[in-house]
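Chemist: Output the structure for:
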Amino acid sequence: MVKKLYEYRLALQHGGARQGLIVEWDGNFGEIAPLPNFSSETLDEAKKEALLWLRNNTPPTLPSVRFGIACAKRPLRSLRLPLASLGMKAGFSTVKLKIGHLSAREAISYVKEHLGKAHLRLDCNRKWSLEESLFFADHFQRDDFAYLEEPVEPSSLVAFSQITHFPIALDESIHRDWATIPSLKAIVVKPTIIGSLPQVPSRYDLVLSSSYESGLGLLHIASLAEMGIPVGLDTYSALKEDLLIEPIRCSQGYFSWNATHPPIDTSKLSQC
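Modeler: Okay, here's the model as predicted:
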């Protein structure tokens, strides 16, 4: 059985770099890429644990390491999935609009420009007060959006839900008291952050989202999605370069990739 661990560093479009690890298991590859300021572990901590697994077969406990090793046990296949676009783009039926950086009044005008053009998911990123969120909600109907993601700070979620009954999506890594949110519709899951897929009650939609992984990590997340469920993987556009030999294509509302073996260019990696 061949097991190896590599390091990578990929340039980003707007400066800086994304760093992570690639684990190889008998010709299959998985990605270990804790996200700075969001993951519970650092890259150094993940590397130490991955090396313990590599040398001693010590079971991993850190989320990004568990996810990366689990992915390395599965061969990748060609994929074609509906994609949720970040921003309005031709061909996309599901569009995510980030509005938390706007005032509620600015967001009202911005969102109204896009009503009816696509199935909208709105990401407020917990930036608004309850008062601001209620002001925004007063200008729309509940069925105008698929959901509002993190519309207010956590302490005001229950009140916002009870007052507006607008569909809400929550990040699983931040919120656990799902039953207290009466209009909760979707649970947003970032596998790199939590390590695996949680048990989500059938009354909620499961939404898979990326954490700025390389193309390899995005492919593994996409492979977890059931056909017909849009996946939030538009962070791929943040990469200036990638490890994949065959690039991912995001066009006309679809995320597609043609499998190659191996899937990545190992000459871009440094073995640990």
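Chemist: alpha carbons only for contacts and neighbour counts from here, please
Modeler: OK.
Chemist: what about residue 32, neighbour count?
Modeler: Look at residue 32: counted by other CA atoms under 10 Å, it has 31 neighbours.
Chemist: if I read this right, it contacts residue 45, doesn't it?
Modeler: No - Residue 32 is beyond contact range of residue 45, at 11.1 Å (criterion: CA atoms under 8 Å).
Chemist: May I ask which helix or strand encompasses residue 19?
Modeler: strand 17-25 (DSSP states H and E).
Chemist: Counting by contacts, list what that strand packs against.
Modeler: Strand 17-25 sits against strand 3-11, strand 28-32, helix 63-72, with contacts defined as 3 or more CA pairs under 8 Å, 6 or more residues apart in numbering; DSSP states H and E.
Chemist: Who are the packing partners of the helix or strand just after the last one?
Modeler: Using DSSP H and E, the next helix or strand after helix 63-72 towards the C-terminus is strand 79-82. Where contact means 3+ CA pairs under 8 Å, 6+ apart, strand 79-82 is packed against helix 215-224, strand 254-257.
Chemist: Following up with a second sequence; could you model it the same way so I can compare the two?
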Amino acid sequence: MKLAGANFYRYSLPCAHPLELRGATIDRRTGIVVAIHGDGAAVGYGEIAPLPQFSVETLDEALASARRCIQFLERRAGASPATRAALRDREPFPPSVRFGIECALWNLAAQSNAKSPADLLAESPATRVPVNALITTSGAAAADAAESAAHNGYTAIKLKVGRVAIESDLESVRGIRRAIGEGVEIRLDANRSWSFDDALEFARRVADCEIAYIEEPIDEPHRLDEFAARSPIPIAVDETLQDAGWARLHEWRQAEFLDPFAHVPADADPLLRAILAARAWVVKPTLVGMPLTYLAHLLTKQRRIDADLVISSSFESGLGLVALANLAACAGDGALPAGLDTAAWFGGDVLDAPLPIVSGAIDLAGANAIAARFSPDGLEEVAND
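Modeler: A predicted model of the protein is given here:
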């Protein structure tokens, strides 16, 4: 595929609700939109938005890396014009850069083939992508929010825990279960807030509330496999995947350690053991850097792991959310609720309309139609150095 250059545009979105990220308060979300030009008038857009306090790379570092990435792709396309432009699995670009560049190339290829992005990676993608309702309050407010979400068709609730006293979190979980009854999934996310013993006590005391999993329950990730063996509630990994990084995950994949029923050495990396002990992987491509094709293969079961895969947002703009929705749709009609209920945190967007969430699910065709109208005209173009 011939590439005809790229442009970069900076965005800055006000937060409708301040983002509390590892002790820092963020009132604006900033990022870069990359526009990759193909043959003719085709343009593919992607979003590069390192998340403060979580991403290793800064926005300026990501921009510089993205420029180098485009140069590599242009040279490669010039040498092999018949080959589809793509990043190779082991190329060491920062996670946010890989996500943004791959999304732009994915979008460009979809246009060239007159398909939606999801149709390009999966034979029978879902037309509706369920999402979990994100709740960050506690007590009666959390129960009210969960009841409203269930009434509006959401089939999964994600509650942030570990920010208040354990007794308060216990009451929040019980109040939510009473409010929504059976049939709606409850997911908990502790963001490594608890000690091993406190997390285990919490898990035992809410075991009767039918919890799907607790995400990153303890502040000692190297003990997650031990915790999983003792907890009555399954665990999910998020930050642990980020700590491992794509380079190590790729090595473990090549060694077949991530495959179901794999034989793992007794002296294996504690992070590998933690990942293998998880019921679910909560994957935020902006932060973990997994190639989109690998994730699509997991979602379509062309490759298998012994865990559920939950695609999740790192508070991207609507442009990034549409890309993530297309990725999650690759799982087909059995797609698990994705962690994409984040648009309400912003007081504006780069898209001209909010994503259509109806009965707790994103209408993919509607979302793609909105993304297709995107224009960078209102954004600040970043000049070449």
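Chemist: follow-up on the earlier one: can you redo the helices and strands packed on strand 79-82 of the first structure as a markdown table with mean neighbour count and distance to residue 115 of the first structure?
Modeler: Converted to a markdown table, those look like this (neighbours: other CA atoms under 10 Å; distance: least, CA to CA, whole Å):
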| stretch | mean neighbour count | distance to residue 115 of the first structure |
| --- | --- | --- |
| helix 215-224 | 22 | 27 |
| strand 254-257 | 20 | 21 |
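Chemist: Quick one: these as a markdown table, columns for distance to residue 1 of the first structure too.
Modeler: Formatted as a markdown table, these follow (distance: least, CA to CA, whole Å):
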| stretch | distance to residue 1 of the first structure |
| --- | --- |
| helix 215-224 | 21 |
| strand 254-257 | 28 |
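Chemist: Looking at these, spot the one closest to residue 91 of the first structure.
Modeler: Closest to residue 91 of the first structure of these is strand 254-257 (CA to CA; 8.4 Å).
Chemist: who's in contact with the closest one?
Modeler: 78, 79, 80, 81, 82, 83, 92, 246, 247, 248, 249, 250 (CA atoms under 8 Å, 6 or more residues apart in numbering).
Chemist: so the fourth one touches residue 232, yeah?
Modeler: No - Residue 81 of the first structure is not in contact with residue 232 according to CA under 8 Å; the separation is 10.8 Å.
Chemist: and the end-to-end length of stretch 307-315 of the second structure?
Modeler: Stretch 307-315 of the second structure has an end-to-end distance of 24 Å (CA to CA, to the nearest Å).
Chemist: residues making contact with that stretch?
Modeler: Residues outside stretch 307-315 of the second structure that contact it (CA under 8 Å, 6+ apart) are 29, 51, 276, 278-287, 298-299, 321, 324, 327-328, 336-340, 342-343.
Chemist: What range does it cover in the first structure?
Modeler: Counting by TM-score structural alignment, stretch 307-315 of the second structure lines up with residues 204-212 of the first structure.
Chemist: Tell me who's in contact with the corresponding residue of the first structure for residue 101 of the second structure.
Modeler: Using TM-score structural alignment, the equivalent of residue 101 of the second structure in the first structure is residue 69. Contacts for residue 69 of the first structure were tallied using CA under 8 Å, 6+ apart; they are 23, 30, 31, 32.
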